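>>> only the shape, not the letters, is given here:
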C-alpha cells in the first residue's frame, strides 16, 4: 500500500506539472506577425546606416582636399567635434571633422622639428598652412600634451616616412 501511495503521489505531481506548463501562443497569420527584436535593434541599425553615410560623405570630401583647401571643422574644434556622440546624441559631423582634423595635423607635422628633445612647430598661425585658428590652437595644445608625455617618458619621437615627426607610446 505504501508503494502504491508513493507511485500515486509521483504520478499526480507529474500530471500537475504537465498541466501547469506555460502556454505558448502562436499566430499562424504571417501578415500579423511583427518584428520581436526590440526597439534597440532598430535604433542600432539606424545609427549604423547614419554612420556609414557620414563616412561616405567624409571620404568624398577627403578625396577633394588639395594643398590649397582651407580646412575648418563644422563647429568649433574640440574633443566633442570629433567624437561620434555628444551629450545630445549622435554628432552628425564627427566623420567630416575627423577627416579635416587629420589633414590639418598632417600639415602641421610638416613644420615640426626637434629642439632640446622636444617637438617644436615653426608656425605662428593656422593661416600659414590654410587651417582655421581654432583647429590650429587645438593641434598646438595637442603638441604641448605630446611634449609633456615625452618629458614623462610616456612617448618617444619617431621620424615618419615623409620626413616629418610623430610620437609613439612607450610601453610602461
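On my side now, so go ahead. As the structure is a computational prediction, the values presented were derived from the model and not from experiment.
>>> switch to C-alpha atoms for all contacts and neighbour counts from now on
OK.
>>> mind checking how far the longest helix seen in the chain is from the chain centre?
In the chain, with assignment by DSSP state H, the single longest helix is helix 39-64. Relative to its chain's centre, helix 39-64 lies at 12 Å (Cα atoms, centre = their mean, to the nearest Å).
>>> flag every buried residue along it.
Using 16 or more other Cα atoms under 10 Å as the test for burial, helix 39-64 gives 51, 54-55, 58.
>>> what's it packed up against?
In terms of contacts (3 or more Cα pairs under 8 Å, 6 or more residues apart in numbering; DSSP states H and E), helix 39-64 is packed against helix 94-109.
>>> can you list contacts of the helix it packs on?
54-55, 57-59, 61-62, 71-74, 81-84, 121, 123, 129, 131, 135-136, 139, 164-166 (Cα atoms under 8 Å, 6 or more residues apart in numbering).
>>> tell me which of the residues you listed fall in helices.
Counting by DSSP H, the contacts of helix 94-109 place 54-55, 57-59, 61-62, 81-82, 135-136, 139 in helices.
>>> out of these, which is nearest to residue 151?
Minimum separation from residue 151 among the ones in helices among the contacts of helix 94-109 (Cα to Cα) is found for residue 139, which lies at 18.4 Å.
>>> and that closest one, what does it touch?
105, 108.
>>> please apply the same query to residue 164.
The contact partners of residue 164, by Cα under 8 Å, 6+ apart, come to 109-113.
>>> and here is the other one:
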C-alpha cells in the first residue's frame, strides 16, 4: 500500500511539473525563425506592382513587442513607403493643402484594404489639421504631395 501511495505522489509530481512547462503558440513564432526574408527596395515594390499585404495594426503591434527581426522591420518599412507612394500618386492637393484621394479601394493600388484605410485615415488627419489651421487663422506651410520631390523621397527611401 505504501508503494502505491509513493508511486501516486511521484506520478502527481511529474504531472504537475509537465503542466507548468510553457507551451509555445505557433502563431507567436516570428516568421524570421521559420523563413528568410527578402528585403526589396521601395522602388522594387513600385516597379514590380507586387501586392502589399501588410495590415498596419498587426505590423505596429509586432514591431512594438520586438517580435520582428531587423530584416522584417526593414522589409515592412519599405512596403509601407511603397504603399504611401502608390496612394499619394493617386491623390490631388488643392492650393490650401486639402488632399483628395482619387481611388476607392486598396485593390486598385494593389495594397491590403486595411492599409488603404490606414492611408485614408492619415489623409483625413492631414485635412483636419489644415481645417483647424484655417479656422484659427494660423499660418502654415504645406508639404506638397504632388511635388515630384515628395514622391521621389518615398521612392528612394533607405
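Cool, the structure landed. Quick caveat: nothing in here was measured; it's all calculated off a predicted structure.
>>> picking up where we left off before, among the contacts of residue 164 of structure 1, which ones are buried?
109, 112.
>>> name the nearest of the contacts of residue 164 of structure 1 relative to residue 42 of structure 1.
residue 109 (42.0 Å).
>>> counterpart of the closest one in structure 2?
In structure 2, the residue matched to residue 109 of structure 1 (TM-score structural alignment) is residue 88.
>>> and its match, how far from residue 64 of structure 2?
26 Å (Cα to Cα, to the nearest Å).
>>> please apply the same query to residue 12 of structure 2.
Separation of residue 12 of structure 2 from residue 64 of structure 2 (Cα to Cα) stands at 40 Å.
>>> helix or strand for residue 125 of structure 2, which one?
Assigned by DSSP states H and E, residue 125 of structure 2 belongs to helix 113-136.
>>> and that helix, which residues are buried?
Neighbour-count burial for helix 113-136 of structure 2, counted by 16+ other Cα under 10 Å, picks out 113-120, 123, 127, 130.
>>> grab the nearest non-local neighbour of the spatially most central residue of structure 2.
Taking Cα atoms, centre = their mean, the centroid of structure 2 lies closest to residue 56, which sits 3.2 Å from it. Nearest residue to residue 56 of structure 2, sequence neighbours excluded (Cα to Cα, 6 or more residues apart in numbering): residue 115, at 6.1 Å.
>>> wait, what's in contact with the equivalent of that neighbour over in structure 1?
Using TM-score structural alignment as the criterion, residue 115 of structure 2 maps onto residue 135 of structure 1. Residue 135 of structure 1 is in contact with 72-73, 76-77, 101, 104, 126, counting by Cα under 8 Å, 6+ apart.
>>> just residue 53 of structure 2 next, same as before
111-112, 115.
>>> what does it correspond to in structure 1?
Checking TM-score structural alignment: residue 53 of structure 2 goes with residue 72.
>>> distance of its match relative to residue 168 of structure 1?
Taking Cα to Cα, one finds residue 72 of structure 1 at 27 Å from residue 168 of structure 1.
>>> ditto for residue 132 of structure 1
For residue 132 of structure 1 relative to residue 168 of structure 1 (Cα to Cα), the value is 27 Å.
>>> more neighbours: the two, which one.
Using other Cα atoms under 10 Å, the more surrounded residue of residue 132 of structure 1 and residue 168 is residue 132, with 19 against 12.
>>> can you tell me which residues contact the more buried one?
Counting by Cα under 8 Å, 6+ apart, residue 132 of structure 1 has contacts 70-72, 126.
>>> ok, 7 Å please
For residue 132 of structure 1, the contacting residues are 71-72, 126, by Cα atoms under 7 Å, 6 or more residues apart in numbering.
>>> and the residues you listed, which is closest to residue 156 of structure 1?
residue 126 (25.6 Å).
>>> isn't that closest one right next to residue 133, touching?
Yes - counting by Cα atoms under 7 Å, residue 126 of structure 1 does reach residue 133; the two are 5.1 Å apart.
>>> what's residue 64 of structure 2 aligned with over in structure 1?
Under the alignment (TM-score structural alignment), residue 64 of structure 2 maps onto residue 86.
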